[in-house]
Structures are given as C-alpha cells and as structure tokens.
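**Student:** Output the structure for:
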Amino acid sequence: MRVPLPALLGGSALLLLLLRWRRRRALWRKVAEAQERQERSLVRMEAAARRFREQHPSVNMVSILSLPLPELSKKLRDGSLPPDHVFYAYVGKALQIATETNCITEFLQESETQLRKAKLMEKQGLLYGVPVSIKDSIDCQGHDSTLGFIKNLNKPAAEDSVVVQVLKRQGAIPFVKTNVPQSLISYDCKNLIFGQTCNPLLYTRTPGGSSGGEGALVGGGGSILGIGTDVGGSLRFPAAFCGICAIKPTGNRLSKRGVMAGVVGQKAVAAAVGPLAKDVESLALCLRALLSEDMFSLDSTVPPLPFNEEVYSSTKPLRVGYYETDFFTMPSPAMRRAVRETKQLLEEAGHTLVPFELTNVDCVVFSYCVRGMFADGGRSFVKKFEGEMEKGGTGLLFWLAKAPHWLKTLLSWIAKPFVPRFSSIVRSMKENTVDEVWSLHHEIEDFCHQFIAQWKKLNLDVMLCPMLGPAFGIGYPAKLSVAVSYTMLYNALDFPAGVVPVTLVTDEDEEELKGYKGYYQDWWDRTLVKAFRGSVGMPVAVQCVALPWQEELCLRFMKEVETLSLKKNSFF
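**Tutor:** Got it, this is the predicted structure:
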C-alpha cells in the first residue's frame, strides 16, 4: 500500500522533531550533571574549610588573607607559615566569593593531596605552598576544559598544561578552575553550563572576560594568584574591571601547550598566557617562577629567556610615550583623566613623557584583527557552536559568521554611507583565499615594523595608554565588540601589555559623560555611553606597554605607576 506524500512528510517532520527533542534533552542532562558537579565542588570546599577551622580555631585567617604574595611566599618558604593554614584560608575565602559571584566551576580535589605532600617535602620553588586559581581553558589533568561548550563536558584533560606543570614544580597548588564566556570570544563571562559570573565590586557589572572568573575571584580576594589567557584583552579586561593587575606577555614568552584557544590555528592576532594578582610585585614573582628551566625543557618552542632581575629592579628614569585616545573608541571621561593624572605623576617623579600619535586603529581592528581571526569567513568559529543550545555572548560576530558571502557583500555596500564601522566589520568577515591570508600576515608584519620605527624615533622605553573602563553592565560586551580597540592593538602587534588600577570614577566623570558623543555617533557609540553610566566608585586602570620580549621592563613601568598612584590615593 502506498503511503500518501503528505502523511510521509508529516511523519518525517514528526521524527525530526522527536530526534531534536531527544538530543536537547540529552544536552540538558549533561548541563544538569555539570551543575551538580559544580555544586558538589562548593560543598566539598565548605566542608574542607569548616573542618580545618574546627581543628585549628586559633588560626587567624584574616591576617593570612591580608598578606601580599611576596610576603606570603617568603613566610611559606621559611616555615613561619604552614601551607595548610594558607590553603584553607583561601579555600574558605574562594567559597565566599564563588557564592557571591559564581566564578568557580570546579574545586580541584587533588589539591588537598598535593598539599599533604607539600607539608612533607623539603621547601623548594618560588611559589611553595601558594594556592593558585586556573582559567577553565587551561588544561588540568582529569578535569574538563569546556570553553563554555556543552560538547566539551566529560572530556577530562589527559595531562596538565605546561604552565600548570611548571606551577606545580615551583611548589604552587592549583586549587580551583574558573568560569569563562562561551567560546572565549567575549569580554563578558557567561555560558549555558555555569551561568553568569558577576563583578565582585558591583554585582550588576560584568567582571570582564574571557578570564572573567579569574578576575572576579582574584578581585574579590578569593585567590592570591590567577592564571588566564588573552587574545584581545581577555586578561586586561577582567583586571581593569575588577580593580586588580594583570600582564599579557609577548605571545610565546610562556608556553601555550595544553591551553585551549577560542579560534584554533589563526596567527594574525597573538594569544598569550599570563597572571592576574592584586599588585605588580605578585605578577613579577609569578613570572620569575614560570620563566624557569622547567618551562624551557617542557616546551622547547618557548625561548629560554629567564626573568631579567636587573631590568625589573632598575631605577633609571624612563622615557614614556603616551596617548589619551585611539580616535576609534572615544574614551570615557574617567579613562582620559586616568591617563592625564598618571602622566603628571610620572613627570613629577622625573620621567620624560612624550606624545605618541596613534593612527589607523580602525584598520587594525577590522583589516587585521577581525579579518585575521575570521579569515575563513568565520566557518571554523560557527562550527564550534554546532550541537550547542545557545550561541549567546558573541552577538554580532556569530550572526555575521553564519551569513552567506553574498549577504555580507550586500550589507557592507548598503551600510557604508550610513554606518561605516558596521560596513567594515561585515566586509572583514569575508572568506579569504590562501594568497589573501599570506598578504594579510605580511601587512601585519609591516604595520608592526612601522609602529616600532615610530617608537624608536621617539627613543621611547615604554608606553602609557588608556584602558577601557569602568566595568560595563552585564550583557553590554556582546553589544560592543568594537570597544576592544585599546587592547586588541597590542595582540596584533604582539607587545607585552599590563594594566594597573589608578583611580575611581568620580561624580565629575559621571557629569561629563552627559556630553559623550563618540567619534562615529553610531549605534555603538550610543550604546557605549549607556554602558559607562552609573559607575561612580568603580576602578579605572591604565595600560602599560613595552616592546616584544621586554616583560620585565613592562612590569618595572607598571610598578612605577602603581607606586605613584598609591602615594597619591588611599583607595587601594
């Protein structure tokens, strides 16, 4: 008997709906299991911290948590502070911050075993006994690196990433993994598995991303040292938004083996692994520990450049380039004031400040960064989302990556007279030939050499730059992908860049914001002013930059900025 065509089509449609429902149900089950694991982790942390407090009621947790990393590390190594006192003080504090901000995805239970071994071993390593938090995307043996994707659940890493191996060899104790935005290509911090992470300073604000869980945990005092990654500002946004310090090294100064990337294989925009901490000296201590023989022997692609103590400890006056704006993203009043006040402090301290003229940032953002990261038209980026239930957090980029070439061309042409930035971003998302990709890489190399030539013509040591801030409200980063211009420039150039908080938003800054128009006066500029509003009391940072492989000079400059700002202000 022949089945009527309408009945056949109806049956097929019903079958497809049933299969789709079953697949989604299976995905939700995986999400629920992951959330239960997260909850169990927090319960284990609570039980461990409570057990220690009951057994050691006289231990002053507050005094331990108040110690800066260099002093804490010294006390651990000389034996005046037992490692279990430090470990459980931070487990307890991390639990509190996780409850408030949802920044921790998993407690690394083997950290307690490592702690017991540390108590028995002869003290060694610069980070002996120091609890360290690790970003989700950095492999820890036996644990998932999800990047916020459901498909990556229940796929534990076979071994530790090189950076985690080196941390352990230096005596550090990785104890938690922290939340990230789905795909990492966002400077908010939300995914369908673990949800939204909040800023510890103001819960309605984003902590930044993609190392947002790290920013929230370190910024809230639940970790004394965190390890994250940066491909467009992913260390610097969380640090600036949460009022702490971070450094993005030159891309290959620290090993990226075992570190998962948001866009795999692209070489146009350099990614980097780096630390976040409350102060610059803590960042320097971390790099001293990581830039060891262990790093170079475990990953021979990393140049064997140990930490240069002489450069970091130098007191020679610096010749500092500076600019207040990149003429692409208009700085908020607080951003501009942060640069001006820091410039004045540096001049009063005997340093020479030289104006630096920044040009063609729109070309860097669109032609180099967006086009370089999505050189295949965004196909590999879209592929990462296959089978996922949510594509949030990436906003316009995901939609454009999915759009066919003819639609991108048409949209770019129609939009050019009215919204030129939108037109440029659409045009930059087209699929490139191999020849075009090679030409692009050559253009980026030329741009880098031109930038360095301008730097050397002015005989600069370092550069003082604005850093986007204050922290946006949750959800705004997805609407403001173009606002990464201040940070992404130094990924395209592959220069080391760090952030240091220097001031807080004032009532005067908020009042000045009423006159904010932006350089393009388009939808992005109108949205940006809304994102800046209502931020009185929130921290604002500056960016400190050096030439490639000069992390120690970058840190030395950051330390100078930090010291001068602390002398002037008493809010940190």
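
**Student:** only C-alpha atoms for contact and neighbour calcs from this point on.
**Tutor:** OK.

**Student:** hang on, Phe557 packs against Asp461?
**Tutor:** No - checked against C-alpha atoms under 8 Å, the pair Phe557 and Asp461 is beyond contact range at 9.2 Å.

**Student:** what about Thr342, neighbour count?
**Tutor:** Per other C-alpha atoms under 10 Å, the neighbour tally for Thr342 reads 20.

**Student:** Go ahead and confirm it touches Lys567.
**Tutor:** No - at 11.8 Å, Thr342 does not count as touching Lys567 under the criterion of C-alpha under 8 Å.

**Student:** Looking at Phe557 and Asp461, which is more packed in?
**Tutor:** Legend: neighbour count by other C-alpha under 10 Å for Phe557 and Asp461, higher for Phe557 (26 against 19).

**Student:** Show me the contact partners of stretch 101-113.
**Tutor:** Here stretch 101-113 makes contact (C-alpha atoms under 8 Å, 6 or more residues apart in numbering) with 37-38, 41-42, 44-45, 97-98, 136, 173-179, 194-200, 203, 212-214, 216-217.

**Student:** Looking at the residues you listed, which are in strands?
**Tutor:** Judged by DSSP state E, these include 173-178, 195-196 as members of strands.

**Student:** helices and strands around the helix ranked longest in the chain, which ones?
**Tutor:** Criterion DSSP state H: the longest helix present in the chain is helix 5-55. Here helix 5-55 touches helix 83-101, strand 104-107, going by 3 or more C-alpha pairs under 8 Å, 6 or more residues apart in numbering; DSSP states H and E.

**Student:** Could you check how far the residue lying closest to Arg340 once chain neighbours are set aside is from Ser211?
**Tutor:** Closest residue to Arg340 apart from its sequence neighbours, by C-alpha to C-alpha, 6 or more residues apart in numbering: Glu324 at 7.5 Å. Counting by C-alpha to C-alpha, to the nearest Å, the gap from Glu324 to Ser211 is 26 Å.

**Student:** swap in Cys103?
**Tutor:** Counting by C-alpha to C-alpha, the gap from Cys103 to Ser211 is 10 Å.

**Student:** Give the residues shared as contacts by those two.
**Tutor:** 178-179.

**Student:** The chain: strands as residue ranges?
**Tutor:** Using DSSP E, strands in the chain cover 104-107, 131-135, 173-178, 190-191, 195-196, 226-230, 245-248, 272-277, 319-322, 352-355, 462-466, 497-504, 539-545.

**Student:** Turn these into TSV, including mean neighbour count.
**Tutor:** Formatted as TSV, the strands of the chain follow (neighbours: other C-alpha atoms under 10 Å):
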stretch	mean neighbour count
strand 104-107	26
strand 131-135	27
strand 173-178	27
strand 190-191	26
strand 195-196	20
strand 226-230	29
strand 245-248	32
strand 272-277	28
strand 319-322	22
strand 352-355	16
strand 462-466	26
strand 497-504	29
strand 539-545	28
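
**Student:** To compare with the earlier structure, here is another sequence to fold:
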Amino acid sequence: MYTSSLSSLQRCNLVAWQDVVAEKRRRQKAAIPNEWLIPPIEQGRTNVLDIPISCGLLSPQEAEITTTSDVYLLLGKLARGEWSAVDVTTAFCKRAVIAHQLTNCLTEIFIEEAIQRANELDDFYKKNATVVGPLHGLPISLKDQFRVKGHEASMGYVAWLGQVAEDDSALVKLLRQSGAVFYVKTNVPQTLMWGETHNNVFGRTCNPHNLAFTPAGSSGGEAALLAFHGSILGVGSDVGGSIRNPSHFCGVYGFKPSSRRVPTYGIVNSLDGQDAIATIAGPMSTSLSGIKTFMQSVLAAKPWRVDPDVIFKPWDDAGYALKEHGEGYKLCFGLIWDDGIVKPHPPVMRALECAKRALENAGHVLIDWVPHKHAELIANARSTFLADGGADYAAALISGEPMIHSMKLDADPNDIPEFRKPREPLTAYQLWQLHKERRELRKEYFDHWQATEDVTGTGRPVDAIICPVSPYAAVPHGEKRSAVYTLVWNTLDCPSLVLPVTRADSAIDTQVLPHEFRNLDDQAVYELYDPECFHGLPVGLQVVGYRGEEEATIAMAELVDAALAT
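**Tutor:** Model prediction:
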C-alpha cells in the first residue's frame, strides 16, 4: 500500500527527527503557489473568518463559489454547467490555502493534481453533456488518515513520513468514481486519541473563530477548514467523538454513522486492529445536504464490494421517510440535559432549551432522558482503548520523536498526566471480559430505550435523543477534557449527527452558582467557564438515532434543523 525510496526509519537513523520534520514542512510550503500567500495578520487578532474575502486573493466568482454552503446548490450548478469543475476546484484550493496560513489546518496539498482532475471532468462534461457521477466536480477534503494514491498519510508521526500510498483507500476510491476532486488533507493530533489537534510534524491547528482556542480533535484540521469555507464537504473519522467535537467547536455539521456502513479499509490508524469499538468514517459539511449527499453517494457505490467489513445495506428510502417513526409526525425526542458526569456550561444548556422550544412549537414531544450507566459505558471504552499497554503508540514513535503528553501551549514535556502513563497490557482473557461487559451494557441500554414506549405517548419508543456534544463550546488550547457526551454513543454504536444551534453570548449565558461537584473533571469544567472568554463561539447539539438507523437519524436531524431555523 506504501512505497518509499528511503524509509522514514532509515532517514531518522541518518538524521535527527527534527530535520526530517523540517524537510517535510519545506515540501508542504513549496506546494503553495507564491501568488497565493497572504500577509501576516495583525498581532492580537483572534477571529480570522473574514480574511478570505478581505485579503483580495479571491475573485468575485471564487468568493461566491466558496461562500456557498449548500452542497445541493453547488452540485446543481456543476451539473448544469453554470460553474466548471476547474472554477470550483480553483476557488476551494485558494480558500483552503488561505485557511491553512491562518489556522495550520492542512497536511498534504496537491493543487496541480486537483486542477488536472477537474479539467478531465470538464472535458467529459463537454463531450457527453452529462456528469461522471453524483459528486461530479465537487472538491472533497480528507482527514490525513485517508490514503490518496501518490501521497503520504503520516498521521502526524515522523516515522511514517516518506511512505507514499500506492493506491487509494476504499472510501477515496468510491468518492473518486462518483466524480469527487481531492485537493487537500487535514491535520490530526499525534496518536489520534486526543480531543485537540497538534503533532510534532505539522504543529498545532487553531480554531478560526478564535485562534487562541482549539478546533478539537481528532478531525480538528477538517473542522477548521470547513468553518473557513475552505471546503464544503470533508471526511473525518470518529472512535470517541472525533467528528462530532470538532464539528461542534467549529460550527459545522458532522455525522458519525453506525459501524460497518461507510468503508474504512485502507486508512492508516491508531490502535489498528482494535475493532470492538470501531473507527468510523463519516462526513463533515457546511450543510446538512452535504451529509445526506455523502451517505447517498457512498451507499449507491456499493461499498461492501471494496471493504469486507461493510454490511450489504443500500440507502434506505423508507428509513429516510421515517416510516418507522410516524412518518415524521409528532416525534418524541429524549432530551439529555446532564449526563450526571459533567454538567454543561450555560451556552450548552441554552442550546438545549432552544431545541426543546423549537421542536415543541413544531408539534413534537420532548421528554427528559434518563442516562443509563453512561459512566460504565465510558469506562469500558477507555479500558478497551488502553488494553495494549501503549504498545501501538510506542511502535509509531520509533523515529525518536517524543510523545506529546499535553496540548497546553506552555506544557512541560516531562510532566506526564496520570491518564497518559503506561499501563499493564490486558491479557486476551481480560479483554474478552470487557467485550462481554460491553455486550451486556448495550443490551441494558437498548432495553432501557425500548421501555420508553410506555411514556412517549406515540405508541413508539423515543425516536431519537438530543444531547450536548460537549459540556462546553470550544476551549482554549490545552483545556479540552474528556469526551463523555460523545464516547457513550461509540460504545453503543449509535449514529449521531451534530448540527450548529447557537453561539455563546456573554449577556445571556452568565455563570451559575456552583453545584456539588461529581468528580475532578466536573469541577474543572465548571471553573473553566468565563462568559466573556467564550462569547461568540459556536454551540451545537447531537441528534442520536437507534443503532443502524442512519437514514432516519439524518431525516430527524433535518427536522430539528428546520425547527431551529423558524
């Protein structure tokens, strides 16, 4: 799957790992056309979202193209020939490069290759008066994990630099066949298993809403790029919240399907082979139409033919029509105000209130959801991820680069927090006990869900759950804590879609009196909140569906989104 004239390990034996990184950064910078470079921003500026328009690099048409949020609208213009694939690709390449200069969100940049692909699509359109596929001419950005033929997928590890993919990963192959154009890959944290985005190869990614804040992780580069409109549709991955937390922090849409519906074969990964709680690929977009378009296109391409783990389940029109959910009439949503582990900040509580009010006004019913053994579900997942005793990370750090133990800007590299200290690996038998425990916890949870049929008033169990993505909006670098509100749905393997709801407002979201703290995380989260510090940051919510109901979850998220917009 990879080729290299001189392996990264060989090079690191000859030169220091820092020199290998310096060479990679030189190559990355050389991939940006000189005429697309912008001046440094003024010192102290934090929000940089208006710079793509104000910097003068984009033409009026390129500005119009890249400020288009609706994927349906953009694909329609491409299909009608109103915008060429070259025009659209060039516009997003430019805006992505601007985003990178301000937020450090990219890893691989291949502009010339993207323009060549767009030219081929335009030629096909001229000759055949039709499109190649449902994604004809659409630029799609990719998290660094996804292999693209001819390019690296180092995932922020020095030892993996210089390894060039001989073939596309399965999902990239399907998207390419559907007409997509690939132009950039996006930054991730070292090891992926972090809620922020920083590594020794590419450095730290910042949130364009406030550069002093993190875009979360591990799909943080993807979310920062989308927030900047340097992409309209991207692909992330999620094993504990890595699509959903960045989407929430950056104010975009993100979807984690259930496992085995979207192909992951051929990606690079941490904890590769740990399939009990699977790494799941999913879309991130500036619109809900992007989420639906991605899922429809991927499933129409028959992904079970290219990934042996994908189940045979085409797009379900009946599921999307909510045939099992009253056809969308008078749905009942379970609302999680507080999971009992970490109490959310005031802006998140207000987002929940907004959703409740909007849905009730639209004729739906909401009941308070009682979280069932969330702490046990989260503990099970964490123990599963740590079962190897750190062997996976150690194997990837053979270049000599140090393990990053903190995302703080002024972190002491010798200060190792308790959760990063090596643990004794579990035996196979001990790991099997975790698998058995998770099976029983899942059974209990889904029994708990089905039992709500007695209280919904619809004759059905709760149709979907609405809950926080995180107890806070985006946080300053180094302050991201546990992913309790997302990880539970990975353990249960439920589809979950994040949609933007509101923004933190210091005039409304004042600090509340302290409550009785449940744990150290709960206390730290409470003490972190400062209404002025968080002012203006995006706040999203999750719409969580029953396991395997991707299409219904998307449809219900559309209903929630529409209700919030009225």
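
**Student:** Mind telling me the TM-score for this superposition?
**Tutor:** After superposition, the two chains reach a TM-score of 0.85 (TM-score structural alignment, normalised by the length of the second structure), with 510 aligned residues with a C-alpha RMSD of 2.7 Å.

**Student:** Let me know which of the helices and strands packed on helix 5-55 of the first structure is tucked in deepest.
**Tutor:** strand 104-107 (a mean of 26; mean count of other C-alpha atoms under 10 Å).

**Student:** More neighbours: which of Glu324 and Ser211 of the first structure?
**Tutor:** Per other C-alpha under 10 Å, whichever of Glu324 of the first structure and Ser211 has more neighbours is Ser211, with 35 against 21.

**Student:** Please identify the residue in the second structure that aligns with that one.
**Tutor:** By TM-score structural alignment, Ser211 of the first structure lines up with Ser219 in the second structure.

**Student:** hang on, the earlier thing: in TSV: the helices and strands packed on helix 5-55 of the first structure, plus distance to Trp549 of the first structure.
**Tutor:** Listed next are those as TSV, based on distance: least, C-alpha to C-alpha, whole Å:
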stretch	distance to Trp549 of the first structure
helix 83-101	33
strand 104-107	32
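
**Student:** Of these, which is nearest Gly350 of the first structure?
**Tutor:** Gly350 of the first structure lies closest to helix 83-101 among those, at 39.8 Å (C-alpha to C-alpha).

**Student:** mean shift of the closest one relative to the second structure?
**Tutor:** When the second structure is overlaid, helix 83-101 of the first structure sits 1.1 Å from its aligned residues on average, using mean C-alpha distance after the TM-score superposition for the first structure.

**Student:** can you tell me what part of the second structure that helix aligns to?
**Tutor:** With TM-score structural alignment applied, helix 83-101 of the first structure matches the range 85-103 in the second structure.

**Student:** do the same with stretch 332-349 of the first structure
**Tutor:** Counting by TM-score structural alignment, stretch 332-349 of the first structure falls onto residues 345-362 of the second structure.

**Student:** same question, stretch 222-231 of the first structure
**Tutor:** By TM-score structural alignment, stretch 222-231 of the first structure lines up with residues 230-239 in the second structure.

**Student:** gap between that stretch and the chain center?
**Tutor:** 6 Å (C-alpha atoms, centre = their mean, to the nearest Å).

**Student:** Could you do stretch 133-150 of the first structure as well?
**Tutor:** On the basis of C-alpha atoms, centre = their mean, stretch 133-150 of the first structure sits 14 Å off its chain's mean C-alpha point.

**Student:** Enumerate the positions of that stretch that are buried.
**Tutor:** By neighbour count on 16 or more other C-alpha atoms under 10 Å, the buried set for stretch 133-150 of the first structure is 133-141, 143-150.

**Student:** Residue nearest the middle of the second structure, spatially speaking?
**Tutor:** Centroid-nearest residue in the second structure, with C-alpha atoms, centre = their mean: Ile243, separated by 2.1 Å.

**Student:** residue contacts, the residue lying closest to Asn252 of the first structure once chain neighbours are set aside?
**Tutor:** Excluding its sequence neighbours, the residue lying closest to Asn252 of the first structure (C-alpha to C-alpha, 6+ apart) is Val302, at 6.0 Å. The neighbours of Val302 of the first structure, taking C-alpha under 8 Å, 6+ apart as the test, are 252-255, 295-296.

**Student:** go with 7 Å
**Tutor:** For Val302 of the first structure, the contacting residues are 252-255, 296, by C-alpha atoms under 7 Å, 6 or more residues apart in numbering.

**Student:** which stretches of the stretch 401-550 of the second structure form helices?
**Tutor:** Assigned by DSSP state H, counting those that start in this stretch, the stretch 401-550 of the second structure shows helices spanning 428-450, 484-492, 520-528, 531-534, 550-565.

**Student:** Identify whichever of these lies nearest to Ala278 of the second structure.
**Tutor:** That would be helix 484-492 among those, by C-alpha to C-alpha, at 7.9 Å.

**Student:** Which residues does the closest one contact?
**Tutor:** Identification of contacts with helix 484-492 of the second structure by C-alpha under 7 Å, 6+ apart yields 239-241, 277, 374, 377-378, 381, 442, 468-470.

**Student:** ok, 6 Å please
**Tutor:** 240-241, 377-378, 442, 469-470 (C-alpha atoms under 6 Å, 6 or more residues apart in numbering).

**Student:** Now for those: which two are most distant?
**Tutor:** Arg442 and Ser470 (21.8 Å).

**Student:** More neighbours: which of those two?
**Tutor:** When neighbours are counted by other C-alpha under 10 Å, Arg442 of the second structure and Ser470 differ, and Ser470 comes out ahead with 28 against 17.

**Student:** ok, the closest residue to the more buried one other than its chain neighbours to Leu211 of the second structure distance?
**Tutor:** Computed as C-alpha to C-alpha, 6+ apart, the closest residue to Ser470 of the second structure that is not its neighbour in sequence is Tyr485, at 5.6 Å. Separation of Tyr485 of the second structure from Leu211 of the second structure (C-alpha to C-alpha) stands at 25 Å.
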